[in-house]
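*Asks:* Need coordinates for the following:
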Amino acid sequence: MARKVMKQDVGTIYQKPNGTYHYRYQINGERKSISLKTKNQEEAMRKVKELLPVLKATSMEVVSAHVAHARNLIKPANVLLLTEAWNVYAKHPNRATPATVNERLAYEADWRDFLKSLPKGCQYLHEVTPELADAYAQKLRERQLAVDTHNRKIKRLRKIFSTLVEYCPDGSPFQSPVLWRKDREEQEHNTRRLAFTREQEQALLDVLADSTHKVKNKPEIRVIYHLGMFTGQRLKDCVLLQWHKVDLERRRIWVKQFKTGKEVTIPIADQLLTVLREAWAWKCDEYICPNCAARYKQKDASGKDVGCNKVGLDILRVIRWIGLEPSVEVPGRKKKATVYGFHSLRHSFASHCAEAGVPKAVLLSILGTDSDIADKYYVHIGEEAQMEAIAAVASITAKSDRQRIEEALKLLDTPDVPAEEILNRVRHVLKA
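*Replies:* So this is what the prediction gives:
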């Protein structure tokens, strides 16, 4: 039997003997009663107030609201078809602005690839859920991509969705950290970009001077190799270097790096000066290597750079001449990993500077202040300090001077042992 009854605009709140409040109302001529699951009167009143707007609506409105919710027919105020999303993004003021056409095309290619992974029923941008983003990331993992390649694709898609977030009421579906891969996934791989040794660099110069080896625009390729070897600059900076950036009299080169926009100035080494003077004989336009420069700048119909790959293949052919394989198979990756390339000359340049004791700041003034290659060849703590630390630890178990002297004296009295052998043993003990 009810203990307390409270009439409302629609229906009645009542309390059962166990203290729980219930709500009784009528809809479509049918009487209903539901438990409010509380023994607190104020909370019961609040719950009923939340129900009143629905109960006061017509029965058809209530049914339509439930059906719309079930079928996900309620759309946000701003809706955007997936088929129109790229065009909207490409004109958005917050879009990414890549420095190259190739990178811009990579954004669009990754977007098209993601669309292919979506179910057919997904038509609007707001219908893309974190679960669909995660499913796409899983498909990328199955393609055996490098970790960096995988993460670049996720980064591009995250940028696209964050730019169009006004069409995503629940936020970007690409915000979850589980979409990214970690570097440690490839930590068992020992494959990395290698620097050329001095002997390998000399071998490269020798085959470039040997007429028996053929490659397109070989005289210019020889100049490009000299530029990379004696300036540490990237391939594009060397191929597209212009004569007005070179002063043969003052023996200095100025390079405004394409990748970073930084401008560096570099003295001209004797070997480089010789080949540059030879190149002056074929001067026909502003480029030091005119044929390679024209080849490098070739583009396809979409504006994508294709000539850089052609010149790159010519460069790799020279590396194969000296018996080195530019790329190797890596477990877990579909594509081979590059170990030797023109960029190896940049590593070699840094390595030689480190070995010669050139200050790191001087190297960075040549490579560019944002270069991370220097960190691979210049230790932060200093090798001498590290050696002192190891020596300090080793000295804990080492013999004292007095102990070594006493042991050496005993060896001098060893019978039936040649004097030369005894002398060697004494030297070993005293050095230990």
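
*Asks:* contacts and neighbour counts: CA atoms only from here.
*Replies:* Noted.

*Asks:* just the strands in the chain please.
*Replies:* 4-7, 12-15, 21-27, 30-35, 246-247, 252-256, 263-267, 327-328, 337-338 (DSSP state E).

*Asks:* In JSON lines: those strands, plus mean neighbour count and distance to L240.
*Replies:* Shown next, in JSON lines, are the strands of the chain (neighbours: other Cα atoms under 10 Å; distance: least, Cα to Cα, whole Å):
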{"stretch": "strand 4-7", "mean neighbour count": "12", "distance to L240": "87"}
{"stretch": "strand 12-15", "mean neighbour count": "22", "distance to L240": "84"}
{"stretch": "strand 21-27", "mean neighbour count": "18", "distance to L240": "80"}
{"stretch": "strand 30-35", "mean neighbour count": "11", "distance to L240": "79"}
{"stretch": "strand 246-247", "mean neighbour count": "16", "distance to L240": "12"}
{"stretch": "strand 252-256", "mean neighbour count": "18", "distance to L240": "10"}
{"stretch": "strand 263-267", "mean neighbour count": "17", "distance to L240": "14"}
{"stretch": "strand 327-328", "mean neighbour count": "14", "distance to L240": "25"}
{"stretch": "strand 337-338", "mean neighbour count": "16", "distance to L240": "23"}
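
*Asks:* Here is a second sequence; please produce its structure as well for comparison:
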Amino acid sequence: MKKAGTGHLYLRGKTYWLEYVVDGKRFRQTLGTTKKAEARSKADEILAPYRAAGEADRLAIIASRIKTAKTKATTGGAVAIADAWRTFEALDTETRPDPGPATLKQYIGQWNAFASWLQEDAPAIKTLAGVREAHAKRFIEHLKGRGYAVGRVNQYKIFLRMFFRCMGIVGAVAENPFQNVKTQKAIQNSRQTFTAEEMRRIIESADGELKTLFFVGAGTGLRLADACSLMWGSTDLVRRLIELIPNKTAHLGEKAKIKIGIPRELAEHLSALPRRGPYVMPGLAAEYTGGKSADVSNRIQAHLKACGIQTVKPGTGKGTEKRAIVLKGFHSFRHTYVSMNADAGTPQATMTKLVGHGNAQMTMRYLHPTDRMVLQAADALPALLEGPKVEKVPAPEIMAPAAEVRALVETLTTKNVAKVRAQLLKMLEG
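*Replies:* Here you go, the predicted structure:
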């Protein structure tokens, strides 16, 4: 294992980049120079905190950098392209967004892509203040030329507009070069749903942890990250319930927690599994959280293809000149889960809470599905495997007449929220 604070330089075109590993995660970033000596100096500066003898020394280095970066930015000093990301990152969160780890990683990649392109396209531009709208437009054309979809290009536009806006607030740039670079309307290529027969084929032909993963996806609608990292501590097989905070909304804390009913077939499958640690699927959990999520996704897609399922739009992907447009993948289990519950009559309010989606309607903020409601949703799903058919006992009607609910909601004020919430829950539970 490499010592902390080590990394290596490499060339992309004529520009030096740095690759290093921190806490098991690999990072790459441009150093914005074609000179090796200058690249080494910048690499040493980046890696200095990780080479510190102790935590106190590391924090002292970081604090010194933040102070220097803030002073440079607030005094309107020129910010070099090579120093721009560190300067942006050092801004307080009242000036810039404070994204989660996944979004931050995306931002770093987008900035590095722009900085690297700028070094090749306009090497004379050394500071942020030198970037003009013409550069912004040429960069967007560069992305389109690489075959990026409209939605992905829009992400770059939105990020870079935000980046330069924040740097403008602290005086690093006078004008935002991306201000007039508008986003385009993207055609959404939503994942298609699986048929019940396709789901059975996918699950029955899989084995090991992959079988469990597909079973969990089909029976709960969890996203891939949440399914792979599902823990026994979140899974109550006696009550047939899963309670967890999705990775995507983890920054919201406890208020983002969701509760999902476990279908009987899935509960039986999970009950038969050996418990080798905190994770339901320890191998997949280690792989997915260890930086190999792409390998997991590739195995999933390979299995779907082996099941005779068309996973990408014809004429796109491998062997063509167009980027793959995915039609069906693991996320299709989530779409299928929602669609089948809707067909079975699961109330929309319950579904909103089950899948952890936000909802603008005020009453939805205060409604929480009961155990009976989420189990009704679980039992509404069709059989996931072939076998003896178990006759389902019709679930009791738990929804109040729409007119009564509407009348009650119309009385809602900021002062009687708790009272109305209690009445709504009572009506829903019968």
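
*Asks:* Over in the second structure, find the residue span stretch 338-349 of the first structure aligns onto.
*Replies:* On the basis of TM-score structural alignment, stretch 338-349 of the first structure is assigned to residues 326-337 in the second structure.

*Asks:* So which residues lie in contact with that stretch, not counting its own?
*Replies:* The contact list for stretch 326-337 of the second structure, computed with Cα atoms under 8 Å, 6 or more residues apart in numbering, reads 189-195, 214, 217-224, 297, 300-301, 304, 309-313, 381.

*Asks:* which of the residues in the strand of greatest length in the second structure are buried?
*Replies:* Longest strand in the second structure by number of residues (criterion: DSSP E): strand 15-22. Using 16 or more other Cα atoms under 10 Å as the test for burial, strand 15-22 of the second structure gives T15, Y16, W17, L18, Y20, V21.

*Asks:* re earlier: looking at the strands of the first structure, which is nearest to A65 of the first structure?
*Replies:* With Cα to Cα as the criterion, A65 of the first structure lies closest to strand 21-27 of these, at 15.7 Å.

*Asks:* What is the corresponding segment of the second structure for the closest one?
*Replies:* Residue span in the second structure matched to strand 21-27 of the first structure, by TM-score structural alignment: none.

*Asks:* Can you work out which other helices and strands pack against that strand?
*Replies:* strand 12-15, strand 30-35, helix 41-56 (3 or more Cα pairs under 8 Å, 6 or more residues apart in numbering; DSSP states H and E).

*Asks:* mind redoing it with 6 Å?
*Replies:* With contacts taken as 3 or more Cα pairs under 6 Å, 6 or more residues apart in numbering; DSSP states H and E, strand 21-27 of the first structure sits against strand 12-15, strand 30-35.

*Asks:* neighbours of the aligned partner of S176 of the first structure in the second structure, just the number please.
*Replies:* By TM-score structural alignment, S176 of the first structure lines up with N180 in the second structure. The number of residues packed near N180 of the second structure is 12, by other Cα atoms under 10 Å.

*Asks:* The residue nearest to N180 of the second structure when sequence neighbours are not counted and L118 of the second structure, how far apart?
*Replies:* Excluding the flanking residues, the one nearest N180 of the second structure by Cα to Cα, 6 or more residues apart in numbering is E133, at 7.8 Å. Per Cα to Cα, to the nearest Å, E133 of the second structure is found 13 Å from L118 of the second structure.

*Asks:* which one of these two has more residues nearby?
*Replies:* Higher neighbour count among E133 of the second structure and L118: L118, with 21 against 15, using other Cα under 10 Å.

*Asks:* any idea what that one aligns with in the first structure?
*Replies:* The equivalent of L118 of the second structure in the first structure is L115 (alignment by TM-score structural alignment).

*Asks:* swap in F194 of the second structure?
*Replies:* By TM-score structural alignment, F194 of the second structure lines up with F196.

*Asks:* neighbours around the residue nearest to its match when sequence neighbours are not counted, how many?
*Replies:* Of all residues not flanking F196 of the first structure in the chain, S348 sits nearest, at 5.5 Å (Cα to Cα, 6+ apart). For S348 of the first structure, the neighbour count with other Cα under 10 Å is 23.

*Asks:* ok, the match of S176 of the first structure to G168 of the second structure distance?
*Replies:* Applying Cα to Cα, the value for N180 of the second structure to G168 of the second structure is 15 Å.

*Asks:* Could you do Y156 of the second structure as well?
*Replies:* 18 Å.

*Asks:* again with L270 of the second structure
*Replies:* Counting by Cα to Cα - L270 of the second structure and G168 of the second structure are separated by 54 Å.

*Asks:* likewise E287 of the second structure?
*Replies:* Relative to G168 of the second structure, and taking Cα to Cα, E287 of the second structure is found at 41 Å.

*Asks:* Look at the two and report which has more neighbours.
*Replies:* For E287 of the second structure versus G168, neighbours defined as other Cα under 10 Å are more numerous around G168 (19 against 16).

*Asks:* how about the helices and strands packed on strand 21-27 of the first structure in JSON lines, adding distance to L412 of the first structure?
*Replies:* Formatted as JSON lines, those follow (distance: least, Cα to Cα, whole Å):
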{"stretch": "strand 12-15", "distance to L412 of the first structure": "108"}
{"stretch": "strand 30-35", "distance to L412 of the first structure": "103"}
